[in-house]
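>>> make a model of this:
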Amino acid sequence: MMTLNIAIAGSSGRMGRALLEAVARTPDMRLSAALERTGSPYLKKDAGELIGSPCNIAIIDDIAAALPGSDVLIDFTRPEGTLAHLAVCRPLGVKMVIGTTGFSAQQKEDLKAASKDIAIVFAPNMSVGVNVTFKLLEVAAKALNEGYDIEIIEAHHRHKIDAPSGTALHMGEVIAKALGRNLSEVAVYGREGNTGERAPATIGFATVRGGDIVGDHTVLFAGTGERIEISHKAGSRATFAEGALRAARFLADKQSGLFNMQDVLGLRE
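All right, here's what the predicted structure looks like:
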């Protein structure tokens, strides 16, 4: 059994610790590097101590020094940090699993350009369940293409900095594509005051932020006399970490290309 050497960016954060725990309990993976931002109080500490299991891998902020010897970097940080990491991974040939959200259109193009040289799995949500939900939404949207109003409601913890969530936006993109619409033309991101009647072709988004909610997403198809709701609720970040490791394993035999979790799970038509 081949062992994958995994580097983790943002290793002291909520997702970073979930990833450390997931790698520690996965037989075919080994932690090869743990990264944090410059100035982090966790620098030089043993990464394993964050999860109660010392591993002799020190947390450092020098990505160029950390990455040699790693097969895959898993990154759930912020767009600017991820792109800085990408600039180092690309010439070194280190593959990337990217769960960061909030990228601009140009930044997404930068990821696409880099995928000509290294293999990348980029997904707004690494959860296996969420990605099955994306497929269900595609089927539902095609069947409920007339007479149903579509609203997407998402809730996350108070620390999340982007809204709507990347997952909610991707849900909108999946639905819009299934209906032959352009999300940028039909999305409604907030309502206030005298808004007038709801335009039938729109896709609405509602955002909730509070407490320690890991991630709740519901898509409402509201018709005359009935409502269909498709929901996914995450109770632990472990589900995202396990999906990220599955994505890393998927990249093992890939040299280049830009993939998402639909590719990883074999759901792409």
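
>>> C-alpha only now, for contacts and for neighbours.
OK.

>>> quick one: neighbours of Met261, just the number.
By other C-alpha atoms under 10 Å, 25 other residues sit near Met261.

>>> what of His170?
Look at His170: counted by other C-alpha under 10 Å, it has 17 neighbours.

>>> mind listing the strands for the stretch 1-150 of the chain?
Secondary structure of the stretch 1-150 of the chain (DSSP state E, counting those that start in this stretch): strands at 4-8, 29-35, 59-60, 72-75, 95-98, 119-122, 149-156.

>>> can you redo these as TSV with distance to Lys254 and mean neighbour count?
Shown next, in TSV, are the strands of the stretch 1-150 of the chain (distance: least, C-alpha to C-alpha, whole Å; neighbours: other C-alpha atoms under 10 Å):
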stretch	distance to Lys254	mean neighbour count
strand 4-8	13	24
strand 29-35	17	23
strand 59-60	28	24
strand 72-75	11	27
strand 95-98	9	27
strand 119-122	6	26
strand 149-156	33	22
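
>>> out of these, flag the one nearest Lys135.
strand 149-156 (15.4 Å; C-alpha to C-alpha).

>>> who are the packing partners of that closest one?
With contacts taken as 3 or more C-alpha pairs under 8 Å, 6 or more residues apart in numbering; DSSP states H and E, strand 149-156 sits against helix 166-179, strand 203-209, strand 215-222.

>>> could you check the angle it makes with strand 215-222?
Using axes from the mean of the first three to the mean of the last three C-alpha atoms, to 10 degrees, the inter-axis angle of strand 149-156 relative to strand 215-222 is 170 degrees.

>>> residues making contact with strand 149-156?
Here strand 149-156 makes contact (C-alpha atoms under 8 Å, 6 or more residues apart in numbering) with 164-165, 168, 171-172, 200-223.

>>> format the helices and strands packed on strand 149-156 as CSV; extra columns: distance to Gly147.
Below are the helices and strands packed on strand 149-156 laid out as CSV (distance: least, C-alpha to C-alpha, whole Å):
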stretch, distance to Gly147
helix 166-179, 12
strand 203-209, 13
strand 215-222, 8
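
>>> format the strands of the stretch 1-150 of the chain as TSV; extra columns: distance to Arg227.
Below are the strands of the stretch 1-150 of the chain laid out as TSV (distance: least, C-alpha to C-alpha, whole Å):
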stretch	distance to Arg227
strand 4-8	42
strand 29-35	44
strand 59-60	49
strand 72-75	37
strand 95-98	35
strand 119-122	32
strand 149-156	9
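
>>> now show me the structure for the sequence below, then we'll compare the two:
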Amino acid sequence: MAKIGVIGSAGRMGTALREAITAAGHDCSGGVDKGDQVADLADASDALVDFSAPAALKDNLHAAVGAGIPILIGTTGLDDTHHAAIESAAGAVPVLQTGNTSLGVTLLAHLVAEAAARLGPDWDIEVLEMHHRMKVDAPSGTALLLGEAAAKARGIELGANSESGRDGHTGARGEGAIGFAALRGGTVAGDHSVIFAGEEERITLSHSAENRSIFARGAVNGAAWLIGQPPGRYAMTDVLGL
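Take a look at the predicted model:
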């Protein structure tokens, strides 16, 4: 039984995480939110799960490093400075950062990479995602994860080869580009499709999340797996052994 602490415990994901920790037979060692002391939670835990906000990430990493425990980061909307902080912390403790903790999405990303590696640049790649009306970032962390999987498999940089926010007279689609489209509405937990469009044929790989509890269960699996791992940066694919 592991003691797992929740950062961002008052949110919807925080509630789902506390329930998933207990359901998995582990002990929820506590939760913190904006203004609370993360270091105290870290000292009482075997691992931390962070679904808070990008602005809090550096303090959360500092607390994990200070306590010498692993941390799983599911917070989305991260930029280059956040990833640099993650790399630094990963030199001292195990860190798993992902845009989606679902085991199903993890497998989907693996399949996307397989398809992208085998289909040439004449197959256009479009990533379509839909989330609930309250989501504040776009494209979603999961959409970027899927796009990154495709880009890496093709040996290209996603940032230099992506298209999003098309509106008006945009011109022809860039050859080899990876496109993103974001839809928002209702209470959708998360739908993602990766479309490979070739000459007169298409392949669509999709995943639908029916409840955010799937992300909580995956996060708990990932956090428990991190315990005992050597310092380093990990992904959900490591949890599944892919």
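
>>> TM between them?
Taking TM-score structural alignment, normalised by the length of the second structure as the basis, the two superposed chains have a TM-score of 0.96; 242 aligned residues with a C-alpha RMSD of 1.2 Å.

>>> picking that back up, any quick ChimeraX command for the buried ones out of the contacts of strand 149-156 of the first structure?
Only the buried entries of the contacts of strand 149-156 of the first structure go into this ChimeraX selection, using 16 or more other C-alpha atoms under 10 Å:
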select :164,165,168,171,172,201,202,203,204,205,206,207,209,213,214,215,216,217,218,219,220,221,222
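
>>> would you mind finding the match for Asp253 of the first structure in the second structure?
Using TM-score structural alignment, the partner of Asp253 of the first structure in the second structure is Gly228.

>>> biggest helix in the first structure, by residue count?
If you go by DSSP state H, the first structure has its longest helix at helix 128-143.

>>> find me the equivalent region of that one in the second structure.
Mapped onto the second structure using TM-score structural alignment, helix 128-143 of the first structure covers residues 103-118.

>>> how near is Gly171 of the second structure to Tyr234 of the second structure?
Distance of Gly171 of the second structure to Tyr234 of the second structure, computed by C-alpha to C-alpha, to the nearest Å: 39 Å.

>>> now swap in Ser213 of the second structure and tell me
Separation of Ser213 of the second structure from Tyr234 of the second structure (C-alpha to C-alpha) stands at 22 Å.

>>> hmm, back to that, which one of Gly171 and Tyr234 of the second structure has more residues nearby?
A side-by-side neighbour count of Gly171 of the second structure and Tyr234, using other C-alpha under 10 Å, places Tyr234 first with 18 against 7.

>>> enumerate every residue touching the closest residue to the more buried one other than its chain neighbours.
Among residues not flanking Tyr234 of the second structure along the chain, Leu96 sits closest, at 4.5 Å (C-alpha to C-alpha, 6 or more residues apart in numbering). Contacts for Leu96 of the second structure (C-alpha under 8 Å, 6+ apart) come out as Ile71, Leu72, Ile73, Gly222, Leu226, Arg233, Tyr234, Ala235, Met236.

>>> what's the angle between the helix or strand containing the fourth one and helix 103-118?
It refers to Gly222 of the second structure. Taking DSSP states H and E as the criterion, the element that holds Gly222 of the second structure is helix 213-226. Interaxial angle of helix 213-226 of the second structure relative to helix 103-118 (the same axes, to 10 degrees): 80 degrees.

>>> helix 213-226 of the second structure: average distance to aligned residues in the first structure?
Using mean C-alpha distance after the TM-score superposition for the first structure, helix 213-226 of the second structure ends up 1.0 Å from its aligned counterpart in the first structure, as a mean over the superposed pairs.

>>> for that helix, name the packing helices and strands.
Secondary elements touching helix 213-226 of the second structure (3+ C-alpha pairs under 8 Å, 6+ apart): helix 12-23, strand 47-50, strand 71-73, strand 94-97, helix 236-240.

>>> make a markdown table out of those and add distance to Asp167 of the second structure.
A markdown table is the format used below for these (distance: least, C-alpha to C-alpha, whole Å):
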| stretch | distance to Asp167 of the second structure |
| --- | --- |
| helix 12-23 | 33 |
| strand 47-50 | 35 |
| strand 71-73 | 33 |
| strand 94-97 | 32 |
| helix 236-240 | 34 |
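
>>> looking at the ones you listed, which is nearest to Gly35 of the second structure?
Ranking those by their distance to Gly35 of the second structure (criterion: C-alpha to C-alpha) puts strand 47-50 first, at 14.7 Å.

>>> what range in the first structure does that closest one sit on?
The aligned range for strand 47-50 of the second structure is 72-75, by TM-score structural alignment.

>>> tell me the average deviation of the matching stretch from the second structure after fitting.
When the second structure is overlaid, stretch 72-75 of the first structure sits 0.6 Å from its aligned residues on average, using mean C-alpha distance after the TM-score superposition for the first structure.

>>> what does that stretch contact?
Here stretch 72-75 of the first structure makes contact (C-alpha under 8 Å, 6+ apart) with 4-10, 67, 82, 89, 94-100, 244, 248.

>>> and Ala176 of the first structure, which of the strands of the stretch 1-150 of the first structure is closest to it?
So among the strands of the stretch 1-150 of the first structure, strand 149-156 is nearest, using C-alpha to C-alpha, at 10.1 Å.

>>> and Asp191 of the second structure, what does it touch?
Residues counted as contacts of Asp191 of the second structure (C-alpha under 8 Å, 6+ apart) are Glu129, Met130, His131, Ser206, His207, Ser208, Ala209.

>>> which of the residues you listed does the first structure keep?
Compared against the first structure with both residues aligned by TM-score structural alignment, their matches' C-alpha atoms under 8 Å, the contacts of Asp191 of the second structure retain Glu129, Met130, His131, Ser206, His207, Ser208, Ala209.
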